[in-house]
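Novice: With the input below, show me the fold.
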Amino acid sequence: MPEYFISKLESVVLPVFRSIETLDDLVAYVETKPLPYRRFEIDELRGACLHAARGDLETARAKLDELRNGRSMWCIPGFAEAEVASVVDGLGPALDRGDRAAIARQLATWEEARMAKLPKGFAGIWEPTPFPVEQAP
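Specialist: From the prediction side, this is the model:
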């Protein structure tokens, strides 16, 4: 049984992981899957984070503005208030200032928190993402 699992991991899972080298690669991969609410480009909640990570602060601010002003499906009362507040409060001030280092720190904090929730084996292979916003002017 372990041999079968390992063979599938090596033949199916690892090639997918190895093909994802950038945020745009990840977005392209996820958008090929039949997962609801995964349109990062148009989704205000995830889009604000994605565009901030890419270094496209203007688009990230526009997405954040939709959240701040309740013009998003995410702002329906009782639906996702904690998630919206997390993005608005966590990313908003850094985006407002155009503080790329603070944006990268917030994204890294969220990434690390997400990894901490996964099974322990993932922490051993995880490497922090180098966000393009850190390299942009």
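Novice: use CA for all of it now, contacts and neighbours both
Specialist: Noted.
Novice: Leu64: neighbouring residues, count only.
Specialist: Counted with other Cα atoms under 10 Å, the neighbours of Leu64 add up to 28.
Novice: Can you tell me the closest non-neighbouring residue to it?
Specialist: Excluding the flanking residues, the one nearest Leu64 by Cα to Cα, 6 or more residues apart in numbering is Ala48, at 5.7 Å.
Novice: The structure of the following sequence is requested for comparison with the preceding one:
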Amino acid sequence: MTNAKQIRQVFKPLMERHDDLVHLGAGYLWLRPVRHVALRVLIERSSHKDMCTPQWTMVKTFIPGVDLTVSIGQAGYLMPPESAPVPHWIWSDPTIVAALISAIETEALPRLRAIDSLQAFQALYADNPFYRRDQWPENRMIVDIALGDLDEARILCESLEPEIRENRYPDDPWFQKRRRKVLAVAEPLFANDRAALAEILHGWEADNIRGTKIEPYWEPTPFPLETAPG
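Specialist: The predicted structure is shown next:
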């Protein structure tokens, strides 16, 4: 299984060369500042002691209840070079550290740095069929609210409300978690109360980040909801 020393061999030179990178433990290398989309490089451990799975990952910081230290979010995999002895990243390959650093610098970091706004993150879904929006409609609704697309958010909310308001599954924790998301925003959404919606989103983001190792690198910023024409 990949260990902390192996990960540091890759991340330490990257941090020395790029002042917008920070390693906060585990297998994540974060781009700073952290805003509405957390951008990371992940060297994911494998059950096979000699293998790892490097990828670049993006996770929204304002979805309520997300654990930013473990949630991978949307991800893209980094492939080993054609010269690698096997079509996998293996630590027994003496060239792996240099190859990983190169792949991260030439593939992962440019992709991540291009995601400089929530709009840029969302544009990936329109421009590339490889990426998908969150499948759960309540999360899609929250993203639409954050983007200021309240008409689309209301359509999604209307499709969810009967099931949610009737509380059809009162003993199902997963359903109750979904229900809380919808009920938190339904009233201000239909009232077109952008200020109240923004306050809710900022609160969710703060709850996810405050008190964690990420907080010193967090930069709260307005949502498109707050800057787009009403």
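Novice: Superposed, how do the two chains score by TM?
Specialist: Here the TM-score for the pair of chains, by TM-score structural alignment, normalised by the length of the first structure, is 0.73; 127 aligned residues with a Cα RMSD of 3.1 Å.
Novice: Which residue in the second structure aligns with Asp96 of the first structure?
Specialist: Superposed on the second structure with TM-score structural alignment, Asp96 of the first structure falls opposite Phe190.
Novice: Please, where are all the strands along the second structure?
Specialist: Assigned strands in the second structure, in chain order: 21-23, 28-31, 37-45, 51-60, 74-77, 89-90 (criterion: DSSP state E).
Novice: Make CSV from those strands and add distance to Trp174 of the second structure and mean neighbour count to it.
Specialist: Shown next, in CSV, are the strands of the second structure (distance: least, Cα to Cα, whole Å; neighbours: other Cα atoms under 10 Å):
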stretch, distance to Trp174 of the second structure, mean neighbour count
strand 21-23, 32, 20
strand 28-31, 27, 23
strand 37-45, 24, 23
strand 51-60, 19, 21
strand 74-77, 21, 16
strand 89-90, 36, 22
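Novice: export those strands to a markdown table and tack on distance to Ser102 of the second structure?
Specialist: Output for those, formatted as a markdown table (distance: least, Cα to Cα, whole Å):
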| stretch | distance to Ser102 of the second structure |
| --- | --- |
| strand 21-23 | 15 |
| strand 28-31 | 15 |
| strand 37-45 | 13 |
| strand 51-60 | 12 |
| strand 74-77 | 14 |
| strand 89-90 | 13 |
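Novice: Neighbours of Ala99 of the second structure, how many?
Specialist: Considering only other Cα under 10 Å, Ala99 of the second structure is surrounded by 19 other residues.
Novice: do Val87 of the first structure as well
Specialist: By the criterion of other Cα under 10 Å, Val87 of the first structure has 20 neighbours.
Novice: State the distance from it to Ser11 of the first structure.
Specialist: To Ser11 of the first structure, Val87 of the first structure is 37 Å away according to Cα to Cα, to the nearest Å.
Novice: Kindly list the longest helix within the second structure.
Specialist: Criterion DSSP state H: the longest helix present in the second structure is helix 173-190.
Novice: average distance between that one and the first structure?
Specialist: Compared with the first structure after the fit, helix 173-190 of the second structure shows a mean deviation of 1.9 Å (mean Cα distance after the TM-score superposition for the first structure).
Novice: that older thread, contacting residues for the residue nearest to Leu64 of the first structure?
Specialist: Taking Cα atoms under 8 Å, 6 or more residues apart in numbering, we find Ala48 of the first structure in contact with Thr59, Ala60, Arg61, Ala62, Lys63, Leu64, Val87.
Novice: so who does the aligned residue in the first structure for Cys157 of the second structure touch?
Specialist: Aligned counterpart of Cys157 of the second structure in the first structure: Leu64 (TM-score structural alignment). Counting by Cα under 8 Å, 6+ apart, Leu64 of the first structure touches Glu44, Leu45, Ala48, Val87, Val88, Gly92.
Novice: No more questions from me, cheers.
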